[in-house]
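S.K.: Build me a model:
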Amino acid sequence: MADTPWLTVIGLGEDGPDGLCKASRDVLESAECIMGAARHLSLLPDVGTERIEWPVPYSDGVDLLMKRRGKPTVVLASGDPFWFGAGSVLAKQLDRSEWRAFSGQSVFSLAAARLGWPLEKTLCLGLHATPLTALRPHLTTGRRIIATLRDGDAVAALGTYLTDAGFGDTPCTVLEALNGPREQTTEAVARDLGNGSFAHPVCIALEIKGDGAVMPLASGRADDWFDSDGQITKQPIRALTLSALAPRPFEHLWDIGGGSGSIGIEWLLTDPTLNATAIEPRADRAVRIRDNADRLGVGRLTVVEGKAPDALRDLTPPDVVFVGGGLSQELITFLETLPKGTRIVANAVTLESEALLTQTHARLGGSLMRIEIANAVPIGPKRGWRASYPITQWSVQL
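M.R.: As a prediction, this is how the structure comes out:
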C-alpha cells in the first residue's frame, strides 16, 4: 500500500487493545515500531515489535519520531489524541499525507458518562499541561468543569488553589484510570482533596461552589483584579479602550507601554483564539505584567521588555495596536509602516501627547475623542465631583 501514511497515531484507553477498533489492532500487529509513554506500552502484549518509550521532555520524543520519518511507526496517545492530546502537536510537524489517526474514547466523554453530565454544557479543560490558574476566569458557582490533571499530586494542589480562591466548598469527583481495571472514583469537597492519595492517569469533575470573587465577563474589570504600581489604564477608560480596539477572533494585539498589562490581559480574556504581546521598558513592570497574566489565567500573553519602537522591529506584525505609554513621533512614524488594515488606538494624557495625536489625526484621519470622567467624593459632610485627568483617544485603521 504505497499510499499508506508512515505514521499512525492511536488513542489507547486504560482497557488496552480490547478497547480498540479492528483497524487499530491490525495496525498495531503489523507495526515496525511503537512509540509511547511507559504506561501505554505496558498495556500492550509483547509480540517482539520494537518499542521506544517516549522521553521527557515531550519535545525530545518528537525529535526521535522525526528521525524515523518515512518508516512505518505507531505512536500511542491517551483516548482522543486531538482533544488536549498529542495528535495535534504531531500533525503540525507533518504533511497531511504522512499521518493518520484512530481515536479512542476521550477522558471527557468517559467522565461525563460516569456522572451523567451533558458534555455540551460542561467546560472541558486540559490542566495536565497548563497552570491551575487557567481555571480563574471560569470560577463561578454553578459551573461544571471536567479537567485532566498532570498527576496524582496535582489533585491536592487543585484543592488548595480552589480553597485559596474562595471556592473550597466545591464538590469534586476524582476519576482515576477511567475504563481500566484500576478505575477508581473518589468524591470530596475541594478543601479536603489533600487528604487523599491519587495515581496517574487522573481527571477531576468540579461543580464550582463558594463565595470567592467571580471575574466579570464584560471588559473593564475592576482595577483591583490587577496588581499595579499606579501605572494602569483605569477601569472606565479601559472599557472604552477595549471597545475601540474591537477584538475579533484570531487577532494579535501589541500593547505598547504595558504598565500592569491590564489592556493585553482583558484583550485575551475576550476570546481564547486571541493573542497579545505587551511591550514594557521597565523590568519591574514587565515582571508584574507576567504575574498578572498568569494569575488571571492568560499565561499566553507574551511580554517583551524594551522601548518602542526599537523593541517592535523584530516582532510578528499585529492586527491591532494599543499605545498606552511611550507615545512619540518616532513611534507614530514606525506604526505607519505596519500592514494596511492594521487598527491603532492611542491614549494620551499629557498636553504634548495630545498635541501629537491631534496633528496625527489631521494627517491620517480616523477618530479623535476626548474622555472626561468625574467621581463623587466627600467634601466635608457633603459630596462633590472630582475630575480625573482627561484622556484623548485617537483611533484609526491604516
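S.K.: okay, CA-based contacts and neighbour counts for the rest of this
M.R.: Will do.
S.K.: Sketch out the helices for the stretch 51-200 of the chain, chain order is fine.
M.R.: Along the stretch 51-200 of the chain, counting by DSSP state H, counting those that start in this stretch, helices occupy 58-67, 87-91, 107-115, 153-164.
S.K.: Here is the second sequence; please produce its structure so I can put it next to the first one:
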Amino acid sequence: MSDRITVVGVGADGWAGLSPRAREELLAADVLMGGSRQLDLVPVSVCTAERVVWPSPLLPALPGLVEANRGRAVCVLASGDPMFHGIGTTLVRLLGAERVRVLPSLSSVSLACARLGWAADRVEVVSLVSRPVEAVHPAVHDGRRVLVLSADGRTPAGVAALLTSRGYGASPMTVLERLGGDDERLVSGTAGGWAVPETAALNVVAVECVAAPGTVPLPCLPGLPDETFEHDGQLTKREVRAVTMSRLAPVPGELLWDVGGGAGSVAIEWMRAHRENRAVAVEKDGGRAERLTRNAHALGVPGLTVVTGAAPGALDGLAVPDAVFVGGGVSAPGVIEACWRALRPGGRLVANAVTVESEVTVAAWHARIGAPHSEMVRLAVSRAAPVGGFTGWRPMMPVTIWTAVKPAEPVEEERR
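M.R.: Just a heads-up that it's a prediction; the model follows:
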C-alpha cells in the first residue's frame, strides 16, 4: 500500500460537484480526514471509509495522525483548492511533494471573482484564517479591490470597522456566503454603513476601496510619515529610515532583527515590504515594547515578534537573522559583536550612529571588516520650518549609517 496521501478539494456543492477522479479516490479510501464541515459534504451512504475529524489545534497533532494511518489509503478533504491557503501546503511541507497527491476544486477566490466579474489577477487576496483583522491594512489603497478570506461570520463586521477607522467608510462591501452551494447568498453594503454583526461562517468579503477626501495613504515603499507611528521620540526618522531600509535590502521571506526597536518603525517597514517577511524587535523598555506592538497592529503586520529585554542577552535563542538593524545601544558592550556573530553569511548588518560614542564603535567595526564588505555613509537632513514670518531650514541631527555584509569566510582582521 502506498504511503501517499490524497487531498481532495470539495466545494459547497459537495459530492455533486466532485470530478469522477475525486470520487474514485474517496470511494477507494480507508480513512477520510478533514474538518467536520468538509466531512459532512460527503454522504456516509456513499463513502463508508473511517472518518477522522481534525482535532484542535491541528498542527501539533498532524504528524501523529499521519503516522498512525501509515499503510492505509488516506484521503484528506479540504475546501476548494487545498494549495491556496489550505491543508495541502501544510501536508507537502510535512511529508514532501512526492507523498501528497492533490485534486483541487475551484477556490473561493475563483468563485468570488466569477460572481463579481472581477479579474482575478488584479485582486489583492488576504486570508484572516488564524490571523487578526489588522492583516488587511497593507492591502487597503484607494481604487484597489480586495478579497478577504474570512475566519468566521464575524469577520465582515471586523473588516468594515477597520476600513471605517482608516477613512475608507465609503468602500462598497459584498459578503459572498457559501459560494457554490445551493444556499449561496450575497450581502452588500458599505463599510461605514455595515449593519450585519454576523454572517454565515463560510464567507468571502469583497471590498472596493474608496478613500474619503483627506485620507492619508500608507504607501508600499519604505518611508512612512513619522506621525504614522505612535512614539515618544525614539523613532528612526522618515528620511533616515528610507535610506536605512535600502541598506537592509529586504528580500521576500527573510528575517530581520531590529535591536533597540523603539517605535518599531524599521521592523514594521521591513515586514510591509513583503507579506512573507518576518521580524523580531528587541526593546528593553516595557512601555515602548507595548507601543511597538500597537504600531505593528495598526500598520498591518500583527505577526511582528516583540522581545522585551536588553541586548545582547535578549538575543540568545532567536532564529538566525538574514539582516540586523541596530538603532539603539550601538555602543553598548557586546551588542554589535553578538549581532555579527549571529548573522548568517551573506547577511546585512546596519547600525545607525547619532552620538560620538556610537560613531567610534561603528568606525572601529568598519576598519575591522574593511572593504568591500563594509561601508559608512553620513546623512544630514534639514526640514523646512517657520522662522518668524519666513521659512528656513531646521537641521536634524546627522546620522552615520554603517553597513556590513558578512562574508562566507571570516575577514583577516576577525581571524586575529
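S.K.: before we move on, the earlier item: columns distance to residue 325 of structure 1 and mean neighbour count on top of the helices of the stretch 51-200 of structure 1, output as a markdown table?
M.R.: Shown next, in a markdown table, are the helices of the stretch 51-200 of structure 1 (distance: least, CA to CA, whole Å; neighbours: other CA atoms under 10 Å):
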| stretch | distance to residue 325 of structure 1 | mean neighbour count |
| --- | --- | --- |
| helix 58-67 | 38 | 13 |
| helix 87-91 | 37 | 17 |
| helix 107-115 | 44 | 17 |
| helix 153-164 | 34 | 20 |
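S.K.: Assess the claim that residue 261 of structure 2 and residue 329 are in contact.
M.R.: No. The pair residue 261 of structure 2 and residue 329 fails to qualify as a contact (CA atoms under 8 Å) at a distance of 10.1 Å.
S.K.: and these two? which has more neighbours close in?
M.R.: Legend: neighbour count by other CA atoms under 10 Å for residue 261 of structure 2 and residue 329, higher for residue 261 (30 against 19).
S.K.: Next one: the aligned partner of that one in structure 1 from residue 39 of structure 1, what distance?
M.R.: Using TM-score structural alignment to pair residues, one finds that residue 261 of structure 2 aligns to residue 258 in structure 1. To residue 39 of structure 1, residue 258 of structure 1 is 44 Å away according to CA to CA, to the nearest Å.
S.K.: Over to residue 380 of structure 1?
M.R.: 71 Å.
S.K.: Ok, residue 21 of structure 1 next?
M.R.: Using CA to CA, we find residue 21 of structure 1 at a distance of 20 Å from residue 39 of structure 1.
S.K.: Wait, a strand at residue 254 of structure 1?
M.R.: Yes. Assigned with DSSP: H, G, I helix; E, B strand; the rest coil, residue 254 of structure 1 falls within a strand.
S.K.: I'd say it and residue 321 touch.
M.R.: Yes. Assessed by CA under 8 Å, residue 254 of structure 1 is found in contact with residue 321 at 4.7 Å.
S.K.: neighbour count winner among these two?
M.R.: Higher neighbour count among residue 254 of structure 1 and residue 321: residue 254, with 26 against 23, using other CA under 10 Å.
S.K.: how close does that one get to residue 140 of structure 1?
M.R.: Distance from residue 254 of structure 1 to residue 140 of structure 1, by CA to CA: 30 Å.
S.K.: Likewise for residue 42 of structure 1?
M.R.: In terms of CA to CA, residue 42 of structure 1 sits 40 Å off from residue 140 of structure 1.
S.K.: same thing with residue 245 of structure 1?
M.R.: From residue 245 of structure 1 over to residue 140 of structure 1 (counting by CA to CA), the distance is 27 Å.
S.K.: what's the matching residue for residue 304 of structure 1 over in structure 2?
M.R.: Residue 304 of structure 1 maps onto residue 307 in structure 2, by TM-score structural alignment.
S.K.: Next, the buried residues of the host helix or strand of that match.
M.R.: Under the criterion of DSSP states H and E, residue 307 of structure 2 resides in strand 305-308. By 16 or more other CA atoms under 10 Å, the buried positions in strand 305-308 of structure 2 come out as 305-308.
S.K.: hang on, the match of residue 304 of structure 1 packs against residue 314?
M.R.: Yes. Using CA under 8 Å, residue 307 of structure 2 makes contact with residue 314 at a distance of 7.3 Å.
S.K.: okay, and the common contacts of the two?
M.R.: residue 282 (CA atoms under 8 Å, 6 or more residues apart in numbering).
S.K.: Kindly state which residue of structure 1 is aligned to residue 369 of structure 2.
M.R.: Residue pairing (TM-score structural alignment): residue 369 of structure 2 is matched to residue 364 of structure 1.
S.K.: mind checking how far the aligned partner of residue 66 of structure 2 in structure 1 is from residue 214 of structure 1?
M.R.: Structural alignment (TM-score structural alignment) places residue 66 of structure 2 against residue 66 in structure 1. Applying CA to CA, the value for residue 66 of structure 1 to residue 214 of structure 1 is 45 Å.
S.K.: Same check on residue 276 of structure 1?
M.R.: 23 Å.
S.K.: Please enumerate the helices of the stretch 201-350 of structure 2.
M.R.: 238-248, 265-272, 286-298, 335-342.
S.K.: I'd like the buried residues of strand 305-308 of structure 2 laid out as a markdown table, including distance to residue 347 of structure 2.
M.R.: Below are the buried residues of strand 305-308 of structure 2 laid out as a markdown table (distance: CA to CA, whole Å):
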| residue | distance to residue 347 of structure 2 |
| --- | --- |
| 305 | 20 |
| 306 | 21 |
| 307 | 21 |
| 308 | 24 |
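S.K.: related to what we said a few turns ago, between residue 276 and residue 214 of structure 1, tell me which one has more neighbours.
M.R.: When residue 276 of structure 1 and residue 214 are compared for neighbours, residue 276 comes out ahead with 24 against 15, by other CA under 10 Å.
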